[in-house]
Each structure stands twice: as C-alpha cells, then as structure tokens.
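[1] A predicted structure for the sequence below; I have some questions about it.
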Amino acid sequence: MSTTRRLKSYYRLLAALLQARSSFDFALPILPILARLGLAFPIAYLIHKTIQPMTSQSSKYKVLVIEKAVFNEDIMEVLGEMPEVQVFGLKRAVIKCVSLGILPKQICGDDCYITDDPVANRAKLDYRKLLFSIWSYLSLFRSYDAVLTGNWCYWAERELGAVLEHSNIPFIVLHKEGIKPPERSKILRNLFKTQRGQFTGRRVLVYQEDEKNHQVDGGIARDEQVICVGMPRMDRNHKWRRLAAAGKVPSRADRQTVLFLAFLPNNFLPSYSGIESDLAWEELCSGTYRAAIELANENPTYDVIIRPRIQEAPEVEILLNREGPQPENLKIVSEGEASPLIESSWVICGHNTTVLLEALASNKPVVVPHFGESLDPRYEGFNVELGDAVEHAISVEDLKTRIKRHCETPYAINEELSFAVTEALQKWTGNPDGNASERVRKAILHELTLLN
C-alpha cells in the first residue's frame, strides 16, 4: 500500500474515532480499513469491545452468538437459562465490516459467493488467513468454546467456519427458518450447488426433516452433520397455550383483535430468490389487504393489525394504500416480537409464514386466503400447505366472513391440539410438543463436552 493511501486510511480512522459514540459505532467504519492493512490484533481488540453478554451468569462454557433478528429469539429460548453456558453476542455487522476490507464486492452476497474468478478466490484465502489471526488474538481477551449463527450461507461468515473448525472450535448453525414449499426447495437446491457451495463448520441444527433433506440433497452438508431439533422459539407458544387453557393468563385482548401477517407478491416464488419469473401473488395479495381495510372500516370496534417483516414494511404500506385509505382502527406493527400479537389476537390471517404455525401452536384460529393465484395450477408447490389445521377462504368476502365469525364467537383455548394441527407443526416446524429447546440444548452440550 502506498504512503498516500496509508495516510488516507489513518485520517479516516481518526475521523471515525472523533465521531464515535460507542465501541460499536467506532468499530464499523474502522474495521474495513484495519482489514485492508492486515492488522489482526487491533481488529480482534475492537471486536472484543463490541461483544456484549446476553446472559449474566458466569458458566463453564462460553458461547459466542453472531446475532440476527428471530435467531436471537431462538437462542435465548434455548440458552437463556442454561446454567452450563454463558452467552455472548456479536452483531453480524461487525463481521461484515471486516470482510468488506478484503473481499471484492461481486462476491459479497449469499447467492454469489461461489466464483471461478481467481482474484476473488485469492481474496477469500487472504480473508481466511486474517480471520485465523483475529481469532487467535480474540481468544487472548476471552476464550470461547463454540460459535453459533443463524444460517450456514451468510457470506461474511463462510471462511469463519473453516477457521474455527481448524481451531477445534465448534461452529454451529441453528437455522432460524425452515419452511420451504416443495417447488421453492427444488429451486434453491439447484441454486446452492452453483452459487453457495458447502458448509465448512461443525454442525447444522434444523427444524424438521424436509429442511434436512433439502440441505443434504443440495450438497450443503453431509447427512451426519445435520440434526433435526424443531423450532425452539415455538416452545413459548406451547407454554402460553397451556397457561391460557388453565386460565392463568388472558387468552385474548379485551377488544376484538385481528392479526394479518403481511406478505409481498413474490412471497416464496422464484423472483423471491432473484430468478426471473412472471409468477406473482398479485390477486391474492391485493384481495387480502382489501379485506383487512374493509374489515376495519365495517367494524370500527375491531383492532386490525398488519404485521410485516420489518424490512418489507415500506412495500407493505404501498400495497395497503393501493386498496384505499387506512382507517384509524388499522395499524401496521413491524417491530417487536410476534408472540404478544398472537396472544392478544382473536383470529390470525396470513400466507406462507412460520408465524401462522406459531399461532396454531397457541391454539388460535387461523384463516388462510385461498383464492386468486392459489387456485392456479402454475402455483402448485409454492404454497405452505397446512391442510385441515387452518380454514381456507375462497374469496375476499369469505375471508371477511370467517374472520368476523371468530370475532363474534371466540372459542376457548384448549390445552390439547387437534391431530391436524399437531401434524402440521411436526411437518413444518418439528415442534409439536414444546420440547425443541431441550433437544437443541442436548445437541449443543454434546458438542461442548466433546472438547474435554
């Protein structure tokens, strides 16, 4: 690196130092500069300063979690009260910033990491070598017994798995999502073989058998690397249901509350993965949002809540506005956890989302819009089929009618789930019993005890 470029790097470092409000704020702009300079020790020190404890007790094992929305909920459900383990959190942005100092932009994406470009592949090796040095120094500040993340394919972490494995530190993936309709699974398996490559860490913990088959058949991991454990955060839905059935907690809000789980026209379709396609849930999407607005207008005593994924909230707002003005009793809630919304709702409506399954585990009535493109044979295989566990609305009017019926005559929360619901939970979440967290604990503890 020339003297001029080096001086510019130092000036940027000084500017960031002057503007920083916290170790995290300071680290983000500085880490790419330090990575380009190959300075592993100061990078390790900055990473150490950004790491925060997620549990307070000092324990035999220390586990580092690379944080991610929803994944954090699973982790705290599993490890939050596990006496053998102390959990520390590292924000994903920190790892990304280190990688951006070395990796070329064209491979900085989950779906474009695999490449034949020799320059990019040399950069990967350089990044791996730097991570090895960083981990060695980081271990001087605090020694970690395992590292957990939410998906095997996060591009900035791909080399980290190999580094940790070389250091005999388990790199464990606890997949934060696992529902893939059959056609989407088929598309992704083909993509993974050409664009994502293989998992280089120790173990992959998935929700259910379909996800395991998806990863093994897609060449992501070996059969013995993948363990089915179920959806950990669903344990609390099972627990809440039992408490509500026993009358120990309120089973719904005082006001009639309807929860619509928002979705976009490309939800789980080929274009969702960047593949050109004319398939789109246009009529289904439009009709569902129209039903929500009309329902709120026609029933001013109802609270109608639209729940989008936080990153999709602006697009959902646009889709809603197309269907008409939003009444005062309709609101969009994108932040916070979904569980309190499920618990307060009288009925839940949605399409292709795990939150519907969390609602079923809570023994809440679920209505799925099943009109428009859902009836088109071209879309067969792109629906998460829940069978008799849910009600299927065949039109906008039918959707409103079914929702109103549940608001007018709510049924009691039962401790026991129906066979249809249990079957759906087993297939899509691997957690029909509320014991997924215990299965994850056993799997993680097994890896930790092997270190001794």
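    Looks like it came in fine. Numbering: from 1, shown residues only.
[2] From here on, just use CA atoms for contacts and neighbour counts.
    Noted.
[3] just the strands in this protein please.
    Assigned by DSSP state E, the chain shows strands spanning 52-53, 61-67, 85-91, 146-149, 171-174, 203-206, 226-228, 257-261, 303-307, 330-332, 347-349, 366-369, 391-393.
[4] ok, and what's touching the third one?
    Strand 85-91 is touched from outside by 47, 50-68, 79-80, with contacts defined as C-alpha atoms under 8 Å, 6 or more residues apart in numbering.
[5] Generate a PyMOL selection restricted to the buried entries among the residues you listed.
    Selecting the buried subset of those in PyMOL, with 16 or more other C-alpha atoms under 10 Å as the burial test, is done by:
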select buried, resi 47+50+51+54+55+61+62+63+64+65+66+67+68+79+80
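[6] picking that back up, of the strands of the chain, which is nearest Y11?
    Closest approach to Y11 among the strands of the chain is made by strand 85-91 (25.6 Å; C-alpha to C-alpha).
[7] now the closest one, how far from the centre of its chain.
    Relative to the centre of its chain, strand 85-91 is centred 17 Å away, using C-alpha atoms, centre = their mean, to the nearest Å.
[8] likewise stretch 112-127?
    27 Å.
[9] That stretch: which residues count as buried?
    By 16+ other C-alpha under 10 Å, the buried positions in stretch 112-127 come out as C112, Y113, I114, A120, N121, K124, D126, Y127.
[10] Apart from its chain neighbours, what residue comes closest to the fifth one?
    Sequence neighbours aside, T115 is the residue nearest to N121 in space, at 7.3 Å (criterion: C-alpha to C-alpha, 6 or more residues apart in numbering).
[11] ok, now which ones touch that neighbour?
    Contacts of T115 (C-alpha under 8 Å, 6+ apart): I107, N121, Q195.
[12] one step back: any chance of the strands of the chain in JSON lines, plus distance to P270?
    JSON lines is the format used below for the strands of the chain (distance: least, C-alpha to C-alpha, whole Å):
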{"stretch": "strand 52-53", "distance to P270": "38"}
{"stretch": "strand 61-67", "distance to P270": "28"}
{"stretch": "strand 85-91", "distance to P270": "30"}
{"stretch": "strand 146-149", "distance to P270": "26"}
{"stretch": "strand 171-174", "distance to P270": "25"}
{"stretch": "strand 203-206", "distance to P270": "23"}
{"stretch": "strand 226-228", "distance to P270": "26"}
{"stretch": "strand 257-261", "distance to P270": "21"}
{"stretch": "strand 303-307", "distance to P270": "23"}
{"stretch": "strand 330-332", "distance to P270": "27"}
{"stretch": "strand 347-349", "distance to P270": "23"}
{"stretch": "strand 366-369", "distance to P270": "20"}
{"stretch": "strand 391-393", "distance to P270": "24"}
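[13] this is the comparison structure:
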Amino acid sequence: MFDLFIDKIRISLIYQAQKWPLRLLAAAGFYSLIAWYCGKQIDQANSLSRTKSKVGLFALCPERFRGDLEALESMPDFAIIRCPTSLAYLLNALYMQNKKDPDGNYHKSDYFLENRTNDFEKQKEKLTIFYSRLLPHLFKRYQIVAVLAPNFTMPQFDLIGVTAKGLGYPYVVLHREGLVTAPELIETNRRWINTAGRFPGSFVIVHNEILKTTLIESGYVSNKEIAALGCIRMDDLIERIEDSKKAAQQESEQKKLVLFSFTPGSGFVGISGAIHMKHFSEDRSTGLWRLFSAVHRVVGEIARDHPNIEVVVKTKWAEKWHGEIENIWRDAGIDFASMRNLHLTSSGDAHDLIFESTAISSYGSTTMIEAAIVGRPVIFPYFEEANYEEYQSYIFFRDHQDLFDIASSAEQYRDLLLERLYNNWNIAPGLLERRREVFDQYVSSIKGGALKRYVSEIHRLTSIEQINN
C-alpha cells in the first residue's frame, strides 16, 4: 500500500512538471513548440517506418480499438497515428480541473448536460481555444485527415474530436461496443442519449442495423451521420470458415473443451440499469457469483477426471480473474498446477481456439455466436442466478436459445459437455443457417468485407471535408 502511495506521488509530480510548462508555452503562443513536444510522445507510441505518402488517421484511446487499427493499417490507404491516452488526458487537464475531485479529474457523468457547471463550461471554452491553435500544427506534422475514437460514450475525447471537426477534420467514431443481444443493452444506449445529448462528432460507424436504428430513433444521430458496416475483426473468421469448407476435414483424436470465461459481473458492468455492478464485486450476493463458481468448478473437474481431454479456460485479462478461478479449483480439490491438460490463459486468439475445439462453452459474449457459425456445439450455462427474473433483460441471446445447448443445472452442464466431447456431433443444416442469420443480424455481415467498407466510408468522409473546405 505504501509503495502504491509513493508511486501515486511520483506520477503526480511528473504530471505537474509537464503541465505547467505547457500552459506557459500556450500563454506565450508557442504552439509549434507544444506540437513538437506532443510529437515526441506520439512518435514513441507509433512505428517510425510509416510511409510518408499515406495520409494519417489520428486515433484517440488507441488501446480500445481491439485490432481495428491494425486492420486499417494493413491497407494501403491510411497511416494510423496513435495518440497516447496519457497525452490526451494531460492536454485536457491543462485547463479542465474539477475542484470537487481530489485528483482534479472530471468523470463521465460530469459531461452530462444536467451536470455541467459554469466552471466546467468556462474551462471547456479555454481548452477548445487551446486545441484550435495546437491541432493544426500537430496534424500538419502527421498529414492527418480525420480523427477516430473507439466509442461514442467517451466524452473526454470529444474535446479533441469536436475541435478537430470545427477545423475541418472529420471526427469519426468506430463504435466498438456493438453487441445488443440483450434488451438492457438497447435501453442503455437510449439512456446515454437522454443524459449526454446529441452526438457531437461527424459520423458514427456501428456493427449492426439494430444499434443504428436505435440511435436514429432516439435522435442521437440523423440517418446521414451513421452507417452499419459490420465488425472488422470478424472478416478473418468468415474467411477461415470459407477456407475450411474447401480443405479436407480430419477428425482430431484430441478432444478439446474451450470455456470462454465470464466474470460475476458479465452482462451488467457498464450497463446503466446495473450501475452498482462490478466484474468482481465484494458483495457476492449480486451478479453471477454462484454461476461463475459452478461453471469453472465443472470444467476443472472434467479436466481432472478425463486426462485425455484438453481443457482451456480463456479470460480477457489475468488480474483478479485468474485468482478467483484458481480458488474455485483449489476448494474443489483440483490440483491445477500439476495438470498438463488444464490451461488458464488470458492470451491467444479466440478464433484459433474455436477452430481447434471439439466443444465450446461461453456466456455473455460474441464468442457464443462466433463458435456457433463455425459449426461447433456451444453449451450455454443457464442456471443459478442466470434464472433470476430481474436479470433476464441482461441475458445475451436470451431470445435465441434454440441455437445452443442449454444447461439448466450444474449436473446437466457437465453431462452436455461430456456428451458433445465424446460423441461426434454434426450440425444440422437448418440450425447452421439460423445461426448464420443471427450472426448477420447482431454481429457482422455473414459475407465478410467489413474492412473494405470501413476504408471506403472513411475515404468518402475525408473527401467531403476536402470539398467543403
């Protein structure tokens, strides 16, 4: 705890050491010098081998794009210039200081229309003037033609994006949280619009028509400010499925179970109707703690009792998550450390795991429908808290349970997993077609090609701005 306290002081001192010289330079009008300093930070976050003939897309909060930037970068059209999130926060904090927060930070709710104070508006006006003078220098350095953000619910990045829009650079949101397979997810987007106001940027690209329709009908955007172009990272999955149809299929002797793990807060965290929920809440009476425990105990027991079956438990991150799972296994008498067929990992490609698998289990994730269209048996754990009436509006794919094997208890969950692992399972053509239709409806076009559509749309948007200017 003391070390964390010392680190916080050290970071704060470094932060202040950067902040005040930048404000003094801005007051003196030395924006080219500030742009040079920012450029040093940006260069460290980007490859120096960028082709100078490419125009640049300025990506805010780059770590949240989950592969989309790399995909865009693979095309010959654009260079991706990643703006470090720490730099964006530093620049915002030059003028945006919340007196009510111990660290001086404004939080997401402070940007809502009803919560904006006079101090907030005055500080925002000063910051807008600062960005309007800085960005032309910075964007010229990298031949920037547009600004990208990964989510329309991140108003702290609008401060840069909206100023850029006013200067003639399209501010485009490639919205990454596109899965709206539970009623509460749609309601969350509606609530966001009611509190945050209309979309301030130039254009929004979403994954599916359902979210597009929701945003238009709620008045967040007009029909001309949004497009549903699919999910870029699904292009690879579609291509691999097509390639697998052409290749000779060989049944592997190695049985492999993959559990795409979930947290006790999966499906709730970030949803406005469950604002109190956390992924691993101290209050174990809320969320899916019993389901989480039962599912991970069962897959661990299968690995222990069936050493011929390889079991992979894939999480999104390791901290806290892995510890909780290991505690469940320890309490169940599962010696995880000595078992070669039981793997707990936060790394690896989800699509690789799906294609290598014999059977898949998942909850509250697109991996459910991704594995489904590959033709794998997908076992959906639908028991314990998942049966609570008050949680039904948070259950992903609740209205499409016919696409999966539904387990109504821990015992049935174990039986279904073993049945699908040991008995060769061939998917019925009608079921595969229904799975493909749901994937197309909620996730991305079953025909693929999302990346090309994104590139084409960004070209169109940048061309319009060039014409208007």
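    Received, thanks. The structure displayed is predicted, hence computed values, not measured ones.
[14] quick revisit: which among the strands of structure 1 is found nearest to L160 of structure 1?
    With C-alpha to C-alpha, the closest approach to L160 of structure 1 among the strands of structure 1 belongs to strand 171-174: 8.3 Å.
[15] after superposition, how close is that closest one to structure 2?
    In this overlay with structure 2, the average offset of strand 171-174 of structure 1 from its partner residues is 1.0 Å by mean C-alpha distance after the TM-score superposition for structure 1.
[16] Show me what that strand packs onto, helices and strands only.
    strand 146-149, helix 158-166, strand 203-206 (3 or more C-alpha pairs under 8 Å, 6 or more residues apart in numbering; DSSP states H and E).
[17] Tell me which other helices or strands the first one touches.
    Read it as strand 146-149 of structure 1. Checking 3+ C-alpha pairs under 8 Å, 6+ apart, strand 146-149 of structure 1 ends up next to strand 61-67, strand 171-174.
[18] Quick one: these as a markdown table, columns for distance to I394 of structure 1 too.
    Formatted as a markdown table, those follow (distance: least, C-alpha to C-alpha, whole Å):
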| stretch | distance to I394 of structure 1 |
| --- | --- |
| strand 61-67 | 40 |
| strand 171-174 | 37 |
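[19] Among those, which comes closest to G150 of structure 1?
    For these, the distance to G150 of structure 1 is smallest for strand 171-174, at 5.2 Å, taking C-alpha to C-alpha.
[20] Distance from the chain centre to that closest one, please.
    With C-alpha atoms, centre = their mean, you get 14 Å for strand 171-174 of structure 1.
[21] Could you do stretch 459-467 of structure 2 as well?
    Distance of stretch 459-467 of structure 2 from its chain centroid, counting by C-alpha atoms, centre = their mean, is 27 Å.
[22] swap in stretch 358-377 of structure 1?
    The answer for stretch 358-377 of structure 1 is 21 Å, by C-alpha atoms, centre = their mean.
[23] related to what we said a few turns ago, I'd like the helices and strands packed on strand 171-174 of structure 1 written out as TSV, with mean neighbour count and distance to R290 of structure 1 added.
    Output for those, formatted as TSV (neighbours: other C-alpha atoms under 10 Å; distance: least, C-alpha to C-alpha, whole Å):
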stretch	mean neighbour count	distance to R290 of structure 1
strand 146-149	23	38
helix 158-166	20	43
strand 203-206	25	36
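[24] closest one to Y272 of structure 1 among those?
    Closest to Y272 of structure 1 of those, according to C-alpha to C-alpha: strand 203-206, at 21.6 Å.
[25] quick check: that closest one aligns to which part of structure 2?
    Alignment of strand 203-206 of structure 1 against structure 2: residues 203-206, by TM-score structural alignment.
[26] how about the helices and strands packed on strand 171-174 of structure 1, which one is nearest L417 of structure 1?
    Short answer: strand 203-206, nearest of those by C-alpha to C-alpha, at 23.1 Å.
[27] which helices and strands does that closest one pack with?
    Applying 3+ C-alpha pairs under 8 Å, 6+ apart, one finds that strand 203-206 of structure 1 contacts strand 171-174, strand 226-228.
[28] Highest mean neighbour count out of those strands?
    Most buried of those by mean neighbour count (mean count of other C-alpha atoms under 10 Å) is strand 171-174; its value is a mean of 24.
[29] Could you check how far stretch 314-324 of structure 1 is from the centre of its chain?
    24 Å.
[30] Contacts for it, please.
    So stretch 314-324 of structure 1 is in contact with A262, F263, L264, S286, Y289, R290, I293, P308, Q326, going by C-alpha under 8 Å, 6+ apart.
[31] So which of the residues you listed belong to helices?
    S286, Y289, R290, I293 (DSSP state H).
[32] mind listing what the first one touches?
    When the contact criterion is C-alpha under 8 Å, 6+ apart, the partners of S286 of structure 1 are L319, E323.
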